[in-house]
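*Asks:* Turn this into a structure:
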Amino acid sequence: TPFSCLSSPRTKSITMIVSHSAAKMWSAAASAATKRSKSAVNASSSRAYATSLQSACRREGRKNIEKLAASAFPISTNWRYQLLNNTNKSSFSATTIRAASTFSVTPIGNPKRRKSTAAVLEDIYDEEITDAAALTMDAKSHKEDWMVNLGRENGRVNDWLTGPRGDDWYTGVKPSACPGVSPVEGTDGATAIRSLPLPNLSAVTRESAREYFDNSWTLFETLFAGLKGEEPFYRPPVHGLRHPQIFYYGHTPCLYINKLRVAGVLDKPVNAYFESIFEVGVDEMLWDDMHKNDMVWPTVAEVHEYRKEVYATVVDAIENHPSFDDKYGEGVVVNQDHPMWALFMGFEHERIHLETSSVLFRETPLHLVQTPANWPPIHPSAARQNRPSRPVVGVDYPPNRMIPVKGNDIDLGKPADFPSYGWDNEYGERNVNVPDFLASENMITNGEFWNFVADGGYRNKEYWCEDGWDWRKHRNMKWPFFWEQSGPQGSHEYNLRTIFQVVPMQWDWPVDVNYYEAQAFCRWKTQKDGSPTSQPYRILTEAEHHLMRPKEHDLEASRKDVSADKVMVTPGSEFAKGATGANLNLAFSSQNPVGSFPPSTSGHFDVTGNAWEWTEDHFNPLKGFEVHHVYDDFSTPCFDGKHSMIVGGSFISTGDEASVYARFHFRPHFLQHSGFRLVASDAKAPATHLYPGNFSGQAAARDVVVADDTNDDSNVYESEELLGMYLGLHFPSSGSDEGISSILNHKNSPLHGLSFPQRVAQLLNDLQPQRTNNRALDIGCAVGGSSFELAKHFDHVEAFDFRYEFFVFWSFSLHFKESCFLSAN
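*Replies:* Predicted structure coming up:
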């Protein structure tokens, strides 16, 4: 039974408790597992794994295969990968030790006698195990397990991954010859690759698609040329919340293949195994969820070779797929129904990871990174020397006055026919009435935030929400992450980390913080100075942000003129120029002093570009939201009330991220190139809030997602649309005998989830309730589909839900057998 793990490509590690006698069934069990596998590829891998294990044992002259199998029982996809790819005699022992070094074995019959894998291997080999990874296994934390990935490049690593990259690093077009390359001002002939404009999909040619692909692909590989040696490819980030960089190096090409296959453009994988392990990234989840990286990954060389194959495959699709045939020479319209929508999805996905990976680079120890050739320069202001250790307002950073903004209505949402790629959450509509408010002229600078730090803001619990304080304690945060202490403890002297460099502290650059830190500053500022309105200081909302954008490039203007969405017509090399210039689309590779570019119509600086701004809004769907079938879980898992929206883009936001329609999000503890500005208002914030568990995991109804339309008192559960959705889900037919018409005709009814609650209840009914106390509890019962079904078999059913409208629908008690209580909690 345990060997069924072999049939799952997503299985990363499973620790099993076994007896040595059970190992005799190794081959038979592995074979049985393959019969249960739905994947011929996985079945083949399972059989090959068992065969390889036996063959390797014979080559090593080990007589006791049972013991060796027992030591290997903590099966993992990565260990199978290592074994199948290390078949020569000399490498087997070392490979076994490295792969097994993160596991241990507990013999049945004496659970307290837990033996390290090193000890088990010593028993098997009758010799002392000297491999450092195995010897230190029991003392290592999960953060150190990644080291099993090192030293597998066969000596190539020093020549290939250390120092400036040669042309052979680039699997596509090298940056010096790539579309988007341009001269670097103020230098003697230096060039840098920057982003091209976001493609206009109303007239796509093979040539324009190829140019944007090459620009996206080479930008990403240029960034990754900044990793020095193999270690930074495998070292997990210090917070443990993301995969190591080797995953992202393989993830972006993997998505091209998988999504083009879903769209029908490709009919087979390039590397089925890689397209399994590199397919799904990680949401950053809880701030202490740190167990994502215990895996033996492919080598850098292997992923590099995979990237070559994917590049050639995508180029072939661009140049030869019939959907790009252009009979009249006017270009092809690519909309959401076109198969090549998946191609542009790959472009924009790669650009998202260009940015998020750059944050991981910024978190990586400095000795493990290097500035790549042809990478855009950081802002010239970083060259300023002799920066003071204690900033002075008006000297080292500007005063930050509160500027009034006249309220108005804002219509959110991207038109379905707008000719650029967009993610599913951008489409739909919502009208938001924004009351008058005050917003700080600039984003909060490092200089302003220094006062919060020096005043003990990170030590004072009263400024933090409960989750924020727990995060701060868990990380032992005392100042922003990208600040690097340069003086004694308590001196509050800092330098600033950029992606590839440490520079003197730039007091007039926007501070990079997470949502919790921004929130704490607002509370501190309110207590120190008092708010200019009846409400305390807070951060911006999505609707307020759009009211502050330059009128020439806001939502209303872009709906009338495509070029008003500036990223549609402006490359990174030109983005910082002109009357509406901004640090966006990789004009620079760092932030800049606030106020360096012209203000918006409302008088505010850096409303677009420089750094993202945290908002009060939860990530949410607009009215009319629909998932796209090629990527059906891009947004919906994050409609959970636990992700906060960010707006405006940063210096490294390119393509769709730099669009006026962009809607992105992160969990509140997560760090991005993101800051905030102060807002004050007498009215309640015009923000959209969801509630935990709102849509995440609602598999039976995930295609029907309804956001709050009132925004002022946003409770998305108390809406006619949601009630209708649940009525249709729980009671698809009310029964002709009662003369009640079918609720299937009800608007928003999720037809694909018919009888789902009843089927769930039936799983419990099948367990023979009479063998228990005949009582059932239905938590989150909604309108009662599962509850009524349970009441047919259980003597006592208690069902509750916190949504009032569900109980207005059925505010009564029913008695089946003894009782069925329905309680509105």
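*Asks:* switch to C-alpha atoms for all contacts and neighbour counts from now on
*Replies:* Noted.
*Asks:* and Lys560, how many neighbours does it have?
*Replies:* Using other Cα atoms under 10 Å, Lys560 has 9 other residues around it.
*Asks:* so the closest residue in space to Ser71 that isn't next to it in sequence is in which element?
*Replies:* Excluding the flanking residues, the one nearest Ser71 by Cα to Cα, 6 or more residues apart in numbering is Val120, at 6.2 Å. Using DSSP states H and E, Val120 sits within helix 117-125.
*Asks:* In that helix, which residues are buried?
*Replies:* Residues 117-121, 124-125 are the ones in helix 117-125 that count as buried (16 or more other Cα atoms under 10 Å).
*Asks:* Return the residues in contact with the nearest residue to Phe247 once chain neighbours are set aside.
*Replies:* In this structure, Phe247 finds its nearest non-sequential neighbour in Phe278, 6.1 Å apart by Cα to Cα, 6+ apart. By Cα atoms under 8 Å, 6 or more residues apart in numbering, the contact set of Phe278 is 247-248, 250-251, 254.
*Asks:* residue boundaries of the helices in the stretch 201-350 of the chain?
*Replies:* 206-224, 231-234, 245-262, 274-277, 300-320, 341-363 (DSSP state H, counting those that start in this stretch).
*Asks:* Check the stretch 701-825 of the chain too.
*Replies:* For the stretch 701-825 of the chain, the helices defined by DSSP H, counting those that start in this stretch occupy 720-730, 756-765, 785-791, 804-809.
*Asks:* Let's compare: structure for the following, please.
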Amino acid sequence: MDKLTGKKTFSSLKPVDLSTCTKKDIADYFTNSYDLYESLFLGLKDDSVFYKCPDKLRLPLVFYYAHTAAVFMNKLMLAGLAKERINLPFETMFETGVDEMSWDDTENHRMGGSYKWPTMKEVVEYRRKVRELILQIIQETPLELPVTMESPWWAIMMGIEHERVHLETSAVLIRQLPIGLVSCPPGWIYGPTKADFPVKANKMVFVESTDVSVGKPNDFPSYGWDNEYGEEIFNVPSFEASQYLVTNGEFLEFVQHGGYRSRDLWTEEGWQWAQYRQARHPTFWVCDQGCKSGCGADLARETHCPPRLALISGSNNVDEPECKRARAGEYKFRVIFDVIDLPLDWPAEVNYHEAKAFCAWKGQGYRLPTEAEHNVIRGQLPVTKGVVSDIIFHDNIQANLNLQFGSSTPVNLFEASATGHYDTMGNVFEWVEDHFNGLPGFQSHFLYDDFSSPCFDGKHNLIMGGSWISTGAYGSRFARIAFRRHFYQLCGFRLARSKDIEAELPAKAVETSVYILGCGVEENKSMQEIGKQKVVWEPSSNTAYLFDTQETLEGILELEFGFRDSLAAVAARFCSNYCSCNDISTDSVVHIGAATGRTAFELSKTFKQVLGLEPFARLTDTAMSLQRGQAVTFKDGKPVQMDPEYHLDRVTLKQFTWVANEVDIHDLVLLTFLDRVQNAKAWLVRLWEIVNAQGVVAIVGKDDTWNKKSLDVELKNRLEFVSEQKLPYSDFQGKTTACITLWKRI
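*Replies:* As a prediction, the model looks like this:
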């Protein structure tokens, strides 16, 4: 059936100037985004392919086709622009994907066919209804300029740009499918495989020492993701960087010289990945050796490298030169919908580990650029008050950006930057040495509090510059994107080398230890092998990671279980009594801020179902241990005692970083942890939607910080104030009081 709810297009508009735009501008940009995304899926041969898993760590493609519309609806609900949901089951099912946190994770439970996905007819109709509603909201919502982060229109721009993020990530997933499941749709145009002149030696180009500013001004009139804002000024010592991205031709030499078999070239983490994947060449190269593909579910045994490969190419718009530097037929190359001869002048597409191994193979001192160096070689364009300084707004973009082509292009096709470096924007993203982290002054946005901050863990590296399919904010000069180091996206790299190997490298590394639920803390060794140069170690900008320490655990465990009348126990008793006295059902309760579990366990005495949500992994792990009956001790070694009257079988504990739709609706919503979260508003805006019409919301603060006056601003038009009371409880200071406010749905 037709997957388009609009028109087919493979052409992208420029983003919206939020200082001068009209409703028509926004509607046109939204329509173009929606159409582009749906058009991408025209390359799937039939409906059955939507239910295939291109990657065993991802969901089937039906999820991603529906996901962007569901997220759009969820953001509009949070912003108050949508008053009613179109399809809550869909907006729950398609809300959250999976993060490829490890290359050897087991398949998600929804992947193996046990999960019942809706039909494509149902999903297409859902997307159609979302499209119609968004256009109606754009038409009916008053528009005040400029649109800022505080404007409800920010939610609309967020939904549009989120769709454009998945235009890129879904293209990669489709590219991972077996070639027999896709076909090149009419109008999809690949780039040329060679420019007017062949790529010659990739020389190193010297760059003088300079200062560079990184970060997007708050008043720049375009949409930006939270991690882009703030400013950091780097002093960048003199360095060299290769004029071109490393090409397939160059990387072929690495492959032919046994690069994938040489342990000494790889970092410890990289070698573990290479051995697990049995990697012999980049994932989008195609040979005839039956290489492991990484697909999931019923595609797990498929290979992109079948023996005695016959070239499959349904496209007639690709210039396919003879592979002169490779043996005839040795390697082919997978573009999104076809297999072609290996284009030697296109950039090599690899993950961080492969890029680092190549650097080691080139010789001592070679490395990847840093984020600051990458900004320098772009030419250090000044930031103007208007949008003209951002390449993605240019009428005639001189880079392989914004879907001018449906593939990479030769690394010498476009002009060099002022420093003499090619493809500093577009073609493929570039891996850099820096860990992903917020800039000084980082603040998450309440509509998408967990967009960036979970990745400030030292396990995600930045990729810079955008790719051929980067559009909108993804193709902006300010974009800061990150993925795990083993991840395959449209990423390549260039070489860099410091002139003074004793100088501090302007590369930022996250020093904070991150506790992973069920795993504990894993040592982060990714920065130990950049030669002898020192890097800048800094704390994570995610305050949850800073808070989630052993010392914090010990303190909260003592506060919750060390006092008979702790705040955790008192709050649970108050809520239970309130429901009983006011004829409120006690079928279900959700406790947001479950910590080490005392409140959830106390609530189980009264409520038939208790859901405890906690964003901090170390605390959640401890609560789960107590629920399982495992021994847990205080700091002094004394065991934590559990009340035999707890009904532990009624309690479900989960680590959540936001109030997702799957939290469902409850008779009582108890929230107790606003003093220890990064963005309090992000945890308040959905409370009205997860309490039933006859239920109550209880918000507890340890002092008067979270009282009626402070909460009214965030809860207005959603929840109605009922009462405010003081709760006496015991802690390390003796007897003290907390403030509890009660609210009900309007």
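*Asks:* Tell me how the two chains score on TM-score.
*Replies:* Once superposed, the chains reach a TM-score of 0.65 (TM-score structural alignment, normalised by the length of the second structure), with 523 aligned residues with a Cα RMSD of 3.5 Å.
*Asks:* sorry, back to before: pipe the helices of the stretch 201-350 of the first structure into CSV and attach mean neighbour count per row.
*Replies:* Listed next are the helices of the stretch 201-350 of the first structure as CSV, based on neighbours: other Cα atoms under 10 Å:
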stretch, mean neighbour count
helix 206-224, 21
helix 231-234, 22
helix 245-262, 23
helix 274-277, 19
helix 300-320, 17
helix 341-363, 21
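*Asks:* for the helices of the stretch 701-825 of the first structure, which one sits closest to Glu305 of the first structure?
*Replies:* Taking Cα to Cα, helix 756-765 is the member of the helices of the stretch 701-825 of the first structure nearest to Glu305 of the first structure, at 45.0 Å.
*Asks:* How about residues contacting that closest one?
*Replies:* In contact with helix 756-765 of the first structure (Cα under 8 Å, 6+ apart) are residues 700, 729-730, 785-787, 789-790, 793-794.
*Asks:* In contact with the aligned partner of Asp423 of the second structure in the first structure, which residues are there?
*Replies:* By TM-score structural alignment, Asp423 of the second structure lines up with Asp606 in the first structure. Each residue near Asp606 of the first structure by Cα under 8 Å, 6+ apart is listed here: 442-443, 582, 594-595, 597, 599-600.
*Asks:* now do 6 Å
*Replies:* Applying Cα atoms under 6 Å, 6 or more residues apart in numbering to Asp606 of the first structure gives no contacts.
*Asks:* Trace Leu653 of the second structure over to the first structure, please.
*Replies:* So, by TM-score structural alignment, Leu653 of the second structure is left unmatched.
*Asks:* name the helices or strands packed onto whatever helix or strand Leu653 of the second structure lives in?
*Replies:* Using DSSP H and E, the element containing Leu653 of the second structure is strand 651-655. Counting contacts by 3 or more Cα pairs under 6 Å, 6 or more residues apart in numbering; DSSP states H and E, strand 651-655 of the second structure packs against strand 609-614.
*Asks:* what is the orientation angle of the strand holding Leu653 of the second structure with strand 609-614?
*Replies:* Here the directions of strand 651-655 of the second structure and strand 609-614 differ by 20 degrees (axes from the mean of the first three to the mean of the last three Cα atoms, to 10 degrees).
*Asks:* Provide the contact partners of strand 651-655 of the second structure at residue level.
*Replies:* Contacts to strand 651-655 of the second structure, defined as Cα under 6 Å, 6+ apart, come from residues 610-615.
*Asks:* try 7 Å
*Replies:* Strand 651-655 of the second structure is contacted from outside by 600, 604, 609-617, 620, 624, using Cα atoms under 7 Å, 6 or more residues apart in numbering.
*Asks:* cool, stretch 537-546 of the second structure as well?
*Replies:* Where contact means Cα under 7 Å, 6+ apart, the residues beyond stretch 537-546 of the second structure that reach it are 437-438, 442, 453-454, 456-457, 508-512, 514, 616, 677-678.
*Asks:* 6 Å instead, please
*Replies:* 438, 453, 456, 508-512, 514.
*Asks:* and what of stretch 241-252 of the second structure?
*Replies:* Here stretch 241-252 of the second structure has contacts from 202-205, 344-348, 421-422, 493-496, using Cα under 6 Å, 6+ apart.
*Asks:* now swap in stretch 629-643 of the first structure and tell me
*Replies:* With contact meaning Cα under 6 Å, 6+ apart, stretch 629-643 of the first structure is reached by 262, 618-620, 665-667, 690-696.
*Asks:* Repeat the analysis, applying 8 Å as the threshold.
*Replies:* With contacts defined as Cα under 8 Å, 6+ apart, stretch 629-643 of the first structure is touched by 259, 262-263, 342, 423-425, 618-621, 627, 665-668, 689-697, 702.
*Asks:* one step back: who wins for most neighbours among the contacts of stretch 241-252 of the second structure?
*Replies:* Phe493 (31 neighbours).
*Asks:* Distance check, that residue against Gln443 of the second structure.
*Replies:* 30 Å (Cα to Cα, to the nearest Å).
*Asks:* And for Ala473 of the second structure?
*Replies:* 18 Å.
*Asks:* Comparing those two, which residue is more hemmed in?
*Replies:* Comparing Ala473 of the second structure with Gln443 by other Cα under 10 Å, the one with more neighbours is Ala473, at 26 against 18.
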